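>>> Next comes the sequence, and after it the predicted model I'd like to discuss.
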Amino acid sequence: MIQPLWTPSAERIANSGLTRFGDWLRADGQPVQADYEALHRWSTRHRGAFWRSIWRFADVIGEPGERDVTVPEDKLPDTRFFPDARLNFAENLIERGRDSDLAIIATGEGVPDREMTRAELRMWVDRVAGWLQDQGVVAGDRVVAVMPNLPETLVAALAAAKIGAVWSSCSPDFGMQGILDRFEQIRPTVLIAVDGYRYGGKVFDVREKLEAVRAALTTLKRVVMVAYLGETPPPGWLDWAELESEGCDYQPLPFDHPLYILFSSGTTGQPKCIVHGAGGTLLQHLKEHQLHSDIAPGDRVLYFTTCGWMMWNWLVSVLASEATAVLYEGSPAFPETGVLFDVAERHRVGLLGVSAGWINAVRQSGLRPVDSHDLSPLKTICSTGSPLSPEGFAYVYEAIKPDVQLASISGGTDIVSCFVLGNPTAPVFEGQIQCAGLGMDVDVADEQGRSLPPGEKGELVCRSPFPSMPVGFWNDPDGERYRAAYFEHFPGVWHHGDFAEKTEQGGFIIHGRSDATLNPGGVRIGTAELYRVLERMGQINEAAAIGAAVDGDVRIVLFVVTRDGTLDDELARAIRTRLRSEASPRHVPRDIFAVDAIPKTRTGKTAELALKTWIEGGVVRNRNALVGAELFNTQPPALSP
C-alpha cells in the first residue's frame, strides 16, 4: 500500500476553509456528506446550486440574479452561469478587510521592499480608473501593459476592471514582435509600460523597444511609462506618477463581461486571444483560494510569476480573500538559488507558488531550506507549469518543510484556473495531484471518449460546464475557432490536451501534453515518464524528448543539456540503459543530441512541439514566445538511418 508523504493534522482539517465550507453547506440544508468525494460528486451534479453556494459563502459583492445557469445546463460549450448577475471584479478585490491591512508587499532584485495598504490600493486604483475615463476609455476598450510584476501593474489591471475595460499584459522581456503578435490583434486604447527591468543581476532598458511598439499600435490614444529604473520616459509618454483624476465609481457589469485577454503560448501561428469573464474568474479563484489552497484573511501569498502568465492573474485574486499579495520581480535564482525562500522567511509567507522546474533546480543545487530558513508560517507550496517528478515531491518533504501541504496543480491559460489541484484535508502521495477541483467534472478518457479506470492513461477532459470557461476568442464572432480548440476532439466534452491518469487514491498524474506524447509502434508514452528517469542522472541538467515522424512510424529523439556540455558514446549508452531498465524498452531514444539549452515557453514549459517541427525540417514560427529559440536558427542534426 502506498504511504502518504504528508497527512493533515486534525487541527489543520478542522480549521481549513474546505471543512468550514462543508459545515456551512450542511447548516444551509444541503444534503452533503463530510468526505471530499461526496462533496465533489454533489458539486458536479448540482452545478447551479454549487456555484451559487460559492457566491454566498465567499460573500461576493454584487447581485447574482435569479438564474444560476442557462438552460440546457449540460450543453457544452453554450451553457452560461448567472446570466442575470451584476458585479464588479475590482470591487470584490479592493473592498475587503480593513484600510490598514496590507494589500501588497513588493520586492525584487536590487530594489527595497515596498508595502501598500488596502486604503492606498483603493486610492491608487480610483485615481488611475478616473484617469482612464478622462481619456475616453469605456467598458470593453482594451488596456494593455508591458510590465514586470509590480504594484503599478496590479493597480492598472484593477483600474481597468473598475470601469469595465479589458486588461491584457505581457512581460517586458518579450521581443517587439512577440508583443505586437499579441496586442495588434486586440487593438488597444491605452498602453502602460516600464522603462526597464532587472534579471539575473543585469539591467535591461526597454524604452527604445517600447517606443517602436507604440509606433506600431495605431489604435493607441495614450501611453504611460512607469519609471522602475528611474529613467526618463520618451517624448509623448506620460509619467505614471503624474496621473491624476477625481476618481470614479465601480461599474456594475454582467457576469460574463470580458475581464482579461490571455494568450496561448503556442509556437505555430499567432497566439490565440482567450477572453475570460469577470464573474467566472472571480468565483473560480475564490473557490481555489479559500477551499483548495486554504488561504485565509491575513495570509501572505507569494507566487513566482511574470505578468505574461495566468498565475499572475491567479495571484491578483488573493485580494478577494483578504490575503496579501507578495510580488517578486527578478530572477528566482539570483543572487542565489534560495532567494524565494529568503523572501518567504522575511515576509512570513503562508503559500509559496513556484514551477516544477524551479523545485528540481533547487533540489539539484543541494539547498536545504529546512536547515537554513524559518518557514514556520508556510502552510502550502504550490507547484505548476509542468508535471512535478516524484523526486521533486520527496525533496520538498525532506529538505524544505516536512509538515507543508504540497499542492501540485494543473489547468492553464485556457481556463485561467485549475482542473486538478490541492486538498488541505487529504493526504499527499508522491507524484500525484491530490484531487479534481470542486465543480469540475474532470475525467480521463480513451480515444472514443469513454471513461478510463485508475491506472490507465488517456486524455484529460471535463464533461460538464464550469463558469471559468472562456467567454470566447477575440476576433472569433461565430465561435468557430473556440469550439475547434476544445470541443472538436470529443463533441460536447472539454478536451484539455493533457495526457493523464487517475490514481487509486483519488488523485491524478499528468504525463505531459497529449499533443507531445510519443507514439513509437503505436503505443502512447508521456514525455514526463522519460524526464523522471533522466532527472536522476547527475550528468544531465535538462532534457526534452519528441516523437519524430520517420518512414511511417514515430521515433523518439532526445535532446539533452549535459553538465559539462558534451555527449560521448558512454553517456549515450548510460542514458539508453537507464531508460530501458527504469521505464521500458519503448522509452529508449533512437537519436540523442546535445544542445546548449532546451527551448521553453516563457512560462517554463518545454517547447516539445517546436523541437518536433524543427527536427522534421519545418519552420518554427512565433519564436518570440520562446526562451532559447536561438537553436532554431541552426540546421537540425541528421537523424540516424
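Great, that's in hand.

>>> hey, let's count contacts and neighbours off CA atoms from now on
Will do.

>>> Identify the spatial nearest neighbour of residue 281, chain neighbours not counted.
Spatial nearest neighbour of residue 281, excluding adjacent residues (CA to CA, 6 or more residues apart in numbering): residue 468 at 5.4 Å.

>>> Helix, strand, or coil at that neighbour?
Secondary structure assignment for residue 468 (DSSP: H, G, I helix; E, B strand; the rest coil): coil.

>>> and the longest helix seen in the chain, what does it pack onto?
Longest helix in the chain by number of residues (criterion: DSSP state H): helix 118-134. With contacts defined as 3 or more CA pairs under 8 Å, 6 or more residues apart in numbering; DSSP states H and E, helix 118-134 has these neighbours: helix 89-94, strand 102-108, helix 151-162.

>>> same thing but at 6 Å, please
If contacts are counted by 3 or more CA pairs under 6 Å, 6 or more residues apart in numbering; DSSP states H and E, helix 118-134 sits against helix 151-162.

>>> Would you mark the buried spots in the helix it packs on?
For helix 151-162, burial by neighbour count (16 or more other CA atoms under 10 Å) applies to 151, 152, 153, 154, 155, 156, 157, 158, 159, 160, 161, 162.

>>> Give me the distance between the residue nearest to residue 281 and residue 336.
Distance, residue 468 to residue 336, by CA to CA, to the nearest Å: 38 Å.

>>> With residue 242 instead?
Look at residue 242 and residue 336: by CA to CA, they are 36 Å apart.

>>> Compare these two (neighbour count), which wins?
Between residue 242 and residue 336, counted using other CA atoms under 10 Å, the more crowded position is residue 336 (12 against 8).

>>> give me the element the more buried one is part of.
According to DSSP states H and E, residue 336 maps onto no helix or strand at all.

>>> Next: residue 510.
Per DSSP H and E: residue 510 is located in strand 508-513.

>>> Run through who's touching that strand.
387, 432, 433, 497, 498, 499, 500, 501, 502, 526, 527, 528 (CA atoms under 6 Å, 6 or more residues apart in numbering).

>>> for the helix or strand just after it, packing partners?
Following strand 508-513 in sequence order, the next helix or strand is helix 527-534 (DSSP H and E). Contacts defined by 3+ CA pairs under 6 Å, 6+ apart place helix 527-534 against strand 508-513.

>>> Run a quick check on residue 252 versus residue 86, I expect a contact.
Yes: between residue 252 and residue 86 there is a contact at 5.5 Å, judged by CA atoms under 6 Å.

>>> Determine the set of other helices and strands touching whichever strand or helix holds residue 143.
Assessed by DSSP H and E, residue 143 sits inside strand 142-146. When contacts are defined as 3+ CA pairs under 6 Å, 6+ apart, strand 142-146 packs onto strand 166-170, strand 190-194.

>>> One more to weigh against that first structure:
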Amino acid sequence: MNNAPFRPQIALYRDWLKSERGLEFADYEALRSWSVTDVDAFWQSIWDYSGMQSSTPYEGVLCTDKMPGGEWFKGAHVNLADHVFKHVDAAHAAGQPAIICENELGEVIELSWPELRRKAVSLALKLRDLGIEPGDRVAAYLPNGPETMIAFLACASVGAVWSLCAPDMGVRAVIDRFAQIEPKVLIAADGVHYAGKPMDRGQTVIDLLAELPSVQATLLVQTPYATVSVPSCESFEGAVARDDDGVAGFEPVKLPFDHPIWILYSSGTTGKPKPIVQGLGGTLITSFVNLMHMDLGPSYADNSLNERFHWFTSTGWVMWNVQFSGLIAGSTICLFNGAPNGPKGATDWTTLWRFAARHKVTFFGSGAAFYVSCEKDGIDLSTCGDLSSVRALGSTGSPLPESTQIWGTDQFAAIGTTDIWWCNISGGTDLGGCFCTGNRELPVVPGQMQCRQLGMAVEAWNDDGQPVGDQVGELVCVRPSPGMPLRFWGDDDGERYRTSYFEKYPGIWCHGDWLKIQPDGSCIIYGRSDSTINRHGVRMGTSEIYSAVEALPDVVDSLVLDLEYLGQESRLLLFVVLRDGADISDDLKSAINANIRSNLSPRFVPDEIIAAPEVPRTLSGKKQEVPLKKIFLGQDASKVLTRDAMANPHVLDWYVDTARRMSE
C-alpha cells in the first residue's frame, strides 16, 4: 500500500470525469443534475469507468426513452460473473479473502477468491450437465452462507435466472413465490441453525418439491440439523468439487443486456407476491453506482483500506443482493449466518458488533430496527472488541430515528472514531437500488439521507403531479433508470407492472413513499404514502410519529393505525412494545402524548395507547401498517395478510383478537 491520501470512490469518479471527459462540476448537486439530464453521457461514463465490455457492438445508451419499457444498450452482451472473476488474481495476491462467514455457533468459513471462482464454475458446469440453458430458472432455498453466493454466481455464469427464498420462510410463502416462475432446478439446505436452535428443513424441501412439478433436479446442501432424508437429490458439495481443465478454461456466457438476472419478490403482504424480473445489464451497471455511493472499492487497491463489507440480512431481503454486490466491487464480504440478537435466543445486541470486531469489518450495515434495538438495550460498543476498522455504518429498511443515529455516532466517538460516516439509504426490492443515498463528501445530518443517487431523477410531487421543493410529496422518478424492472414474471400484457408503479402518474414511477427534498439536496423519508395519518385534513408520515414515541427509553417499538373510514372521524390507535420491566402506566402515556404534542402536533395525539407484545413485520423488517389497518377496519385477516410472509406470524392472533374485542 502507498501513503497517498484516501479518496472517496465518488471523488475518484469525479477525477476520472475531469481527466477523461473534460467535465467539472461545482458541487455534488451539479453532478447529480447532469446525471439525470444528459442521461446517455452519464450512463456511458459509468459503463466506461467501471470497465464494462460487450462482446458485440451496441446501438446506443438509452435506445427507447419511456417508462415503463425503457431500452438500454441495445445489442450489448455482457456477464455479471466476469466482474467478480476479474478480481481473483489481484485480491488473492494481496492476501484478501473473497468471503468470510461466521455462524452463530462461532464456526468460521473463509473462502479465497480462487476457491470462489473454482466452486462457482464447477457448479455452473454441473448446471449445464443438468440441462440448464440461458433463461431457465433456478430456485434456491438457502441461508446466508457462502453456498448461496457460490450458487448465484454459478447461475449468472450460465445465464440461469436466479430466485432465492430464506429457510425461515414458511412452506406456503415459498411455494407462492417459486410456483409462479416454474424453476427447473432447486438448490436447498436440509437444515439451519438459528437463534440457538437446530431447525430441520428436510421435510420442508420434500413439501416444496411436491408442489413444484417443474423441478427436474435438486442439489442439496446437507447439514447436521436434518432428521428427515430428502430422496432423489444430488449433493451440492459434489457439484462444487470439480477442479480440472474444464474449470480452468471456463468463460461465462455473454448475454443480452436485458437478459433476466434474478427474480425478486414484493413482501407478499396480501395476495401472491409480485415476481419482479430484473435485467442483467441494468443490475450490473446500477450496482456500480450503488457501490460508489456506499464508498466501496476493491479490498486490494491502494485506496481501499482493506475493504470488508458486511450488511446483516437474511436471504429473503434485497439487501442480500446488495451484500453480493460487494464482490463486484472486489471487496471482501463478511456474512453472519444467524440471529442478530444472540445465538441462544437471548437478547444480546452486541452479537453483530463482536462479529464485526473479530473480522475487521470496514462497512457495517443493517436495518434501522437493529440500531434502534441496540440503543434501547443500552449496549456499550467499548465492550465489543476492537471496532477501529469500522469507518461506515449503513442503514435502511425503515427511516432511522435521529436519536438513534446520534447514539451510534456518540458510541463510536467514545471508542476513538470521531468521523464515523452514516450511509442511510432508501430504495427498494423493486429496483434493487437506491433513490436516496449517501455521499461521504457531504455533511451528515442525523435522521436524513445525504442526497439523491446519481442517475435517479427523483422528485417529490403533490397530488396534482407538480414537483414541490422543501415540502413532503410523493417520491417519484421522472426518467428511466437501467435498474428498473424488466417486467413481472407471468404479467404478459404488463398490466400488473403498470398498475404497481405508473397508475397514479402515467409514465412516471411512483414509489409509494413520502419524501421531502431539502434546499441542500438532502432527503427525508416520512414512511409509506399508503399508510399516512390524516387528522382533520393534516397529513403526517408514520415515521415522524415513531420517532417521537420511540425516543422514550421505555418504548422499544411502536405501530400507529389511523382508522378513518368512509367519512367517519379519525380514530388513532398507538400500539407500543415496552422494554422488559416497563408497564403502560398513566405516566408513560402522558410522556408519549407530550412527546407527540411537542414534536409534531396535538392533532396526532392518539385516541388510545395499547401495550402490544410485538409489532408485526414483513420478512424484510417493515412494519405491516396497511394490512393491520384493514384488519382493524373489519376485513378478514386471511384475505389481507399472508402469515408465511411475516417475520413474526405468532403475534398476528393477538392483533386479530384485539381488533375483534374493540369492534364489539
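Structure's in. What do you need? Since the structure is predicted, the reported quantities are computational estimates derived from the model, not experimental observations.

>>> ok, back up a step: okay, the strand holding residue 143 of the first structure sits on what stretch of the second structure?
Mapped onto the second structure using TM-score structural alignment, strand 142-146 of the first structure covers residues 137-141.

>>> what's the average per-residue distance for the matching stretch once overlaid on the first structure?
Superposing on the first structure places stretch 137-141 of the second structure at an average distance of 0.7 Å from its equivalents, by mean CA distance after the TM-score superposition for the first structure.

>>> hmm, back to that, residue 131 of the first structure: which of the helices and strands packed on strand 142-146 of the first structure is closest?
strand 190-194 (11.1 Å; CA to CA).

>>> Name the nearest residue to the counterpart of residue 547 of the first structure in the second structure, sequence neighbours excluded.
When the second structure is aligned by TM-score structural alignment, residue 547 of the first structure is paired with residue 562. In this structure, residue 562 of the second structure finds its nearest non-sequential neighbour in residue 572, 4.7 Å apart by CA to CA, 6+ apart.

>>> quick one: the strands in the stretch 301-450 of the first structure?
Assigned by DSSP state E, counting those that start in this stretch, the stretch 301-450 of the first structure shows strands spanning 324-329, 351-355, 380-384, 405-408, 410-412, 417-421, 435-436, 442-445.

>>> Now do the longest one and strand 351-355, the angle between them.
What that stands for is strand 324-329 of the first structure. Strand 324-329 of the first structure runs at 30 degrees relative to strand 351-355, counting by axes from the mean of the first three to the mean of the last three CA atoms, to 10 degrees.

>>> Packing partners of strand 324-329 of the first structure?
If you count contacts as 3+ CA pairs under 6 Å, 6+ apart, strand 324-329 of the first structure packs onto strand 102-108, strand 300-303.

>>> Can you state the residues of the second structure onto which it aligns?
Strand 324-329 of the first structure corresponds to residues 332-337 in the second structure, going by TM-score structural alignment.

>>> now swap in the third one and tell me
Alignment of strand 380-384 of the first structure against the second structure: residues 392-396, by TM-score structural alignment.

>>> cool, and the last one?
Residues 458-461 of the second structure are where strand 442-445 of the first structure lands when matched by TM-score structural alignment.

>>> what do you get for the fourth one?
Mapped onto the second structure using TM-score structural alignment, strand 405-408 of the first structure covers residues 421-424.

>>> Tell me roughly how far that stretch lies from the first structure on average.
Looks like 0.6 Å for stretch 421-424 of the second structure (mean CA distance after the TM-score superposition for the first structure).

>>> contacting residues around that stretch?
Residues from elsewhere that reach stretch 421-424 of the second structure, judged by CA under 6 Å, 6+ apart: 392, 393, 394, 395, 437, 438, 449.

>>> And for stretch 547-566 of the second structure?
Stretch 547-566 of the second structure is contacted by residues 401, 533, 570-579, 592, 595-596, 629 when judged by CA under 6 Å, 6+ apart.

>>> Using ChimeraX, make a named selection holding only the buried ones among those residues.
Command for ChimeraX that selects the buried part of those, burial taken from 16+ other CA under 10 Å:
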select :401,533,570,572,573,574,575,576,577,578,592,595,596,629
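
>>> how close does the residue mapped onto residue 648 of the second structure from the first structure get to residue 178 of the first structure?
Aligned by TM-score structural alignment, residue 648 of the second structure pairs with residue 628 of the first structure. Residue 628 of the first structure sits 14 Å away from residue 178 of the first structure, going by CA to CA.

>>> Residue 210 of the first structure in helix, strand or coil?
Secondary structure, three-state DSSP: residue 210 of the first structure is helix.

>>> what does the one 5 residues further on give?
The three-state assignment at residue 215 of the first structure reads helix, by three-state DSSP.

>>> Counting neighbours, what do you get for it?
Neighbour count for residue 215 of the first structure, taken as other CA under 10 Å: 10.

>>> One more: the one 3 residues further on?
Using other CA under 10 Å, the number of residues around residue 218 of the first structure comes to 12.

>>> Grab the nearest non-local neighbour of the counterpart of it in the second structure.
Aligned by TM-score structural alignment, residue 218 of the first structure pairs with residue 213 of the second structure. With CA to CA, 6+ apart as the criterion, residue 213 of the second structure has its nearest non-adjacent residue at 7.9 Å, and that residue is residue 182.

>>> what do you get for residue 606 of the first structure?
residue 600 is the one closest to residue 606 of the first structure (CA to CA, 6+ apart), at 4.4 Å.

>>> My guess is the one you found contacts residue 630. True?
No: using CA under 6 Å, residue 600 of the first structure makes no contact with residue 630, being 11.2 Å away.

>>> Neighbour count: the two, which is higher?
More crowded of residue 600 of the first structure and residue 630, by other CA under 10 Å: residue 600, with 20 against 12.

>>> Spit out the contact partners of that one.
When contacts are counted by CA under 6 Å, 6+ apart, residue 600 of the first structure touches 606, 607, 626, 627.

>>> quick one: the spatially most central residue of the second structure from residue 382 of the second structure, how far?
Note on the second structure: the residue nearest the mean C-alpha position is residue 319, at 2.8 Å, using CA atoms, centre = their mean. Distance, residue 319 of the second structure to residue 382 of the second structure, by CA to CA: 27 Å.
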